[in-house]
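1. heads up, no residue letters with this:
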C-alpha cells in the first residue's frame, strides 16, 4: 500500500532535478510499488492532476481553509481518490460550504507537506502538459513495454491514468486494444516551425503544401446522423457550432473523423479576428458570425481507421468525402507553385503555409518533423507566469506579463521575458479579472498565476541574457492574442526559443 507521502516525495524529487532521466527513474520506481487499484489515481497525481479530473474547487475556497496538519503521514492513495470523488459529487444548494467541509476533513488527515500538495493539486497549480511526457516514459520503464506503445495508447485514449493501468496490468497487449473510437477525440497532430519554405521542401521531399489559416483547430466525429465537434484541447463544442454539425451530417458517408480548422469570414471572404472565431465556441446564444470549415485530414471513413496510413491515402479519403471543404493547397508542388501558395495565403489574410510529408502517418499529439509550418513573422506561444500592476493610464490593471517557455523535461515553465506591448484596453480588463481568478499569490507589485494561459507573442528575435532562467530574452515582444484553444502543454519549448538565436 502506497501512501500519499510517497507520491509527494517523488513529486518533490522530480521538481528538484533538471534531468529527464532522473525524473523518469523516480516516477518509474514508485509506479512499480503500486497495487492494482492505486495505479490510476497515483498516475494522475504524479502528472499533476486529481484522480478523475477537476473537482470544481476554486482558489477562493482553497485559500480560506486553515486546517491543523496531521503529525504523521497516514493518507493512502485510495483514500485520497475517494475523498476527491466525494468533493466532485457535491452539488446543489449549499455546495460551497459542503465542499469546504469535505476538504477540511481530507486536509486534517494530511501532513503540512501533503496539505500543500493537495491544495496545489485541487487548484491545478501542479498540472504541466510537459510532465505528461515524462510520466509516459516512466510508465514504459516500469511496465517493460515500448514507450511508443504507451504514447500511442495515451494519445488514442486521452487518459493517462487509464493508459498506465493498461500498461502495468496488461502490458503491450492491453495497450494495443486502445483504438480510435468515434466520439472519443484524440490529440491533434502538430506542426513544428521551419526557417524557410525552401528548407521545409528540401527536408520533406514529396509533400503537400497547405494554407496555414488564422483559425481554430477542430476535430469532427460522425456516426450516422450523430455529429460531435471538439476543439484542439478535446473540449466538445457541438451545441455552439450548429452550421458545422449540419454540414458534416450532409456528407456522403456513414461515419467519419475529420481534422481541420474553422474560422469566421468577413463579407470579402477574409478571416475575421481570431477572437471572433473563438467567441463562437463559448457562445450561450446564437451569433451572427458563421463558421466555415477547412478540413486537411481524414482519420476514419466508413469503418476504416486511417491513422497509420500515409498522408497521401488520408488525403484521398478526404477528397472522397469532403473535397468541397478541403483547405487550399497542392500535392507535390514544384518550388514555384509552393512559393505561390505561400504568397496567396498571406494575401488572403492567413498566417503562412504548412508543409507535410506525404508518407507520414498521423502522429496524434506529437509535434514532430513530418509537418512543418512557415510564417513570415517570428511568433511564439508562451505561458503567462505573472503580471505586474500597471502605472499611469494602466493603474488598476494587471499589465506587464511575465512569460515562460515549456520545459521539455517536464518541469515548470521557464521564464524568458516580459512584455506589456500590444495589450488593448479590452485585453487589459479581461486579463486583470482572469489573472486574479487564477492567482496563486502576489503583492502590491505583481500577481502570480497558475501556469495555464497561453499567449501568442510576436517578436523581432531573442538575445542571450542572464536576466531570465531560460538564458535568453525576447526582443521587442508584443502580444498578438491569447490562445484559449491551447493549453500549457502546447506552448513552445525553451529549446525552440533558444533556437531563434541561431535562426537570427
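-> Ah, there it is. What you see is a predicted model, and the numbers here were worked out from it, not measured in a lab.
2. CA only for contacts and neighbour counts going forward, please
-> Fine.
3. Report the spatially nearest residue to the residue of the chain most remote from its centre, omitting neighbours in sequence.
-> The C-alpha centroid of the chain is most remote from residue 71, which lies 38.2 Å away (C-alpha atoms, centre = their mean). Once flanking residues are discounted, residue 71 sits nearest to residue 111: 6.0 Å by C-alpha to C-alpha, 6 or more residues apart in numbering.
4. need the contact list for the one you found.
-> Residue 111 is in contact with 69, 70, 71, 72, 73, counting by C-alpha atoms under 8 Å, 6 or more residues apart in numbering.
5. Going through the residues you listed, which ones are buried?
-> Among the contacts of residue 111, those classed as buried by 16 or more other C-alpha atoms under 10 Å are 69, 70, 73.
6. so the second one makes contact with residue 110?
-> Yes. Between residue 70 and residue 110 a contact is recorded at 5.2 Å, counting by C-alpha atoms under 8 Å.
7. Flag every buried residue along stretch 225-232.
-> Buried positions in stretch 225-232, judged by neighbour count with 16+ other C-alpha under 10 Å: 227, 228, 229, 230, 231, 232.
8. any idea how far residue 28 is from the spatially closest residue to residue 147 that is not a sequence neighbour?
-> Excluding its sequence neighbours, the residue lying closest to residue 147 (C-alpha to C-alpha, 6+ apart) is residue 140, at 5.0 Å. As defined by C-alpha to C-alpha, to the nearest Å, residue 140 lies at a distance of 8 Å from residue 28.
9. what ranges do the strands span in the stretch 301-450 of the chain?
-> Listed in chain order, the strands of the stretch 301-450 of the chain (DSSP state E, counting those that start in this stretch) span 304-305, 329-331, 352-357, 367-374, 378-389, 398-405, 414-419, 439-442, 446-449.
10. Redo these as JSON lines? Include distance to residue 23.
-> Shown next, in JSON lines, are the strands of the stretch 301-450 of the chain (distance: least, C-alpha to C-alpha, whole Å):
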{"stretch": "strand 304-305", "distance to residue 23": "35"}
{"stretch": "strand 329-331", "distance to residue 23": "43"}
{"stretch": "strand 352-357", "distance to residue 23": "33"}
{"stretch": "strand 367-374", "distance to residue 23": "22"}
{"stretch": "strand 378-389", "distance to residue 23": "22"}
{"stretch": "strand 398-405", "distance to residue 23": "19"}
{"stretch": "strand 414-419", "distance to residue 23": "17"}
{"stretch": "strand 439-442", "distance to residue 23": "25"}
{"stretch": "strand 446-449", "distance to residue 23": "25"}
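11. Got another one to weigh against that:
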C-alpha cells in the first residue's frame, strides 16, 4: 500500500465532521491494507509501531528535502525506515538517523512529508481517535463492535486488534485474553448530577473518589509491574508500591486502583506531588499509598466478565486493608455518610458502581457514576492570550475545548484566567510555546497537547462558540499530566450539563 493512500484517507477523515463518513473512509482503507494493516492503523492513530524512534524535534525540523513529484513511497518502506532509525544507537547515531530520515523524506511528496513530520513529532491530529477506529475495524472485518472493543481492552493496542480482526475475524479477536504483565484499558466513571441519581441504578457499592493517580498493578509471583491510566509502565519509579504488592498473599493478581501521597495526618497531598513520582528516575522520600477498588484476575482466574459483586469479594481477599473506603449496598443515609466522610478527608467525592456490571474499558453508560460537589471538566487548552496589568508579559487567559467524540478537532466552550497562580502563569509562559501552532498580536494558539481540569458553576446555551454552549464561572483547578487530549471530556458531556430544557 502506498503511503499516499494513508495520507489521502487522513485528509478525508479530518475534513468531515460526520462520524459515519470517517468510519467508512477508514474501513475502506483497512480492507486494502493487507499485511501492512498494523502500520497503517498506527500511522492513523498518530504513533508509529516503534513508538518514539529517537529522532528529536531539531533533527526533524531541519529536514528540507525537495519533495517528489509523484507518490511512490510505500507504507512498508516507511515502517522499515522507522525500524532502522529506532535501532540506531551509539556514536554517530544522530547523524545516521538524520541520513535515514532525509532519504525517506526525499522520496515523499509534499503532502507525505507534512504527514510524516506530524507523525514523528506527535502532532498528527486527523481525527482517527479510538472510538472511530474501533468502529472502522469492526466494519472492515464485518465483526461485532463489542467483540472488537473487548479485544482492544485486553490487548491495549489498536494495531494488534486491527490485524487480528482483518486476518482472523471474530475467532481471532476471541483469542485475546487477560495476560499478566500486559496492561488492559481501564474502565472509567461517567458524571452524575447528584448522589440520589447515581444510586437509582440498582444495588451498588459507594466508594471514595480520591484525588490521586490511577494505577494498574500486575503480580506474577515476585514479578510486579505498575502502569498508569495511559498504560505507561512506571514500575521503576514506585519501589514502595512494588514491594507492597509483592508481599500480598495472592500468587497472581491484577488490580485496579489509585495511589496518592499523603500528609502526616493522612490527608492527600496536592495532585502534582503524586504525579511527580511517576516521572522520577531516583528514589524519593515522598511515599505513595495505594487504594485498590477492583480485581480482574486472582490466582489463575480471570474476572473480567464476572459481575462487580464477585470481583469485590476477590478484591477484599487479595488486598485486605488496602481496599478503597466505601460501603456495599448502602442506604441513602449511609451513602450520604460516605460522601461526607470523603469530603471531610480532603477527597473529591464518591464513585457509585452497580454490582452487576462487568469490567469494560472506557465510560460504559451508568455502570460507574462519579459524584462530586463541584462540577469539573477535563478540557484541552487551545490557546492563551497575553495578560494585562500585573499579568503583562505572561500567557494568561486560556481558550478551552471539549473533545469531539466523532474524532474532529476540540470544540471551543469557553475562556478563563481565574484560578491561575503566579506559579502557573510562569509555567504556562515558558511551556506553551513548545506546543505553539501559530500566534497573532494577542494570542498564542496551541496544538492539542495539554489537558487542564476546570471547575465551573454550570453550563449555558451560547452562540458564541461552535459547540452552542459556554462554561459559567470557569476556573483552573490543575493541569492533568496523566491525561492526553483523547481522554478529555467530550462536547456531549458538556452539553449534558445544561439545565433541563436549556438545550
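-> Here it is on my side, so go on. In this text the structure is predicted, and so the values were computed from the model without any measurement.
12. ok so, going back, adding secondary structure and distance to residue 62 of structure 1 as columns, could you present the buried residues of stretch 225-232 of structure 1 in JSON lines?
-> Formatted as JSON lines, those follow (DSSP: H, G, I helix; E, B strand; the rest coil; distance: C-alpha to C-alpha, whole Å):
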{"residue": "227", "secondary structure": "strand", "distance to residue 62 of structure 1": "39"}
{"residue": "228", "secondary structure": "strand", "distance to residue 62 of structure 1": "35"}
{"residue": "229", "secondary structure": "strand", "distance to residue 62 of structure 1": "34"}
{"residue": "230", "secondary structure": "strand", "distance to residue 62 of structure 1": "31"}
{"residue": "231", "secondary structure": "strand", "distance to residue 62 of structure 1": "30"}
{"residue": "232", "secondary structure": "coil", "distance to residue 62 of structure 1": "30"}
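13. who's in contact with residue 419 of structure 2?
-> Taking C-alpha under 8 Å, 6+ apart, we find residue 419 of structure 2 in contact with 475, 476, 477.
14. so what corresponds to the first one in structure 1?
-> In this case it means residue 475 of structure 2. In structure 1, residue 475 of structure 2 lines up with residue 478, judged by TM-score structural alignment.
15. ok, that match touching residue 459?
-> Yes. The criterion here is C-alpha under 8 Å, and residue 478 of structure 1 meets it with residue 459 at 6.4 Å.
16. Please report how far the equivalent of residue 86 of structure 1 over in structure 2 lies from residue 244 of structure 2.
-> Mapped onto structure 2 by TM-score structural alignment, residue 86 of structure 1 lines up with residue 84. Residue 84 of structure 2 is 40 Å from residue 244 of structure 2, where distance means C-alpha to C-alpha.
17. Settle it for me: which of those two has more neighbours?
-> Counted by other C-alpha atoms under 10 Å, residue 84 of structure 2 and residue 244 do not tie: residue 84 has more neighbours, with 16 against 13.
18. Stretch 485-500 of structure 2 spans what distance, first to last residue?
-> End-to-end for stretch 485-500 of structure 2, by C-alpha to C-alpha: 28 Å.
19. tell me which residues in it are buried?
-> 485, 486, 488, 489, 490, 491, 494, 495, 497, 498.
20. hmm, who's touching stretch 64-77 of structure 2?
-> By C-alpha under 8 Å, 6+ apart, stretch 64-77 of structure 2 touches 1-4, 36, 39-40, 102, 105-110, 113.
21. Can you give me the neighbour number for the match of residue 475 of structure 2?
-> The number of residues near residue 478 of structure 1, taken as other C-alpha under 10 Å, comes to 19.
22. With residue 451 of structure 2 instead?
-> Counted with other C-alpha under 10 Å, residue 451 of structure 2 comes out at 27.
23. post-alignment, the helix or strand where the match of residue 86 of structure 1 lies versus structure 1, mean distance?
-> Element membership for residue 84 of structure 2 (DSSP states H and E) is helix 75-87. Aligned to structure 1 and superposed, helix 75-87 of structure 2 gives a mean residue distance of 1.6 Å (mean C-alpha distance after the TM-score superposition for structure 1).
24. Would you mark the buried spots in that helix?
-> Buried residues in helix 75-87 of structure 2 (16+ other C-alpha under 10 Å): 75, 76, 78, 79, 81, 82, 84, 85, 86.
25. what's the following helix or strand past that helix in contact with?
-> Note on helix 75-87 of structure 2: by DSSP H and E, the next helix or strand toward the C-terminus is helix 93-106. Helix 93-106 of structure 2 is touched from outside by 55, 59-60, 63, 65-68, 78, 81, 84-85, 88, 113, with contacts defined as C-alpha under 8 Å, 6+ apart.
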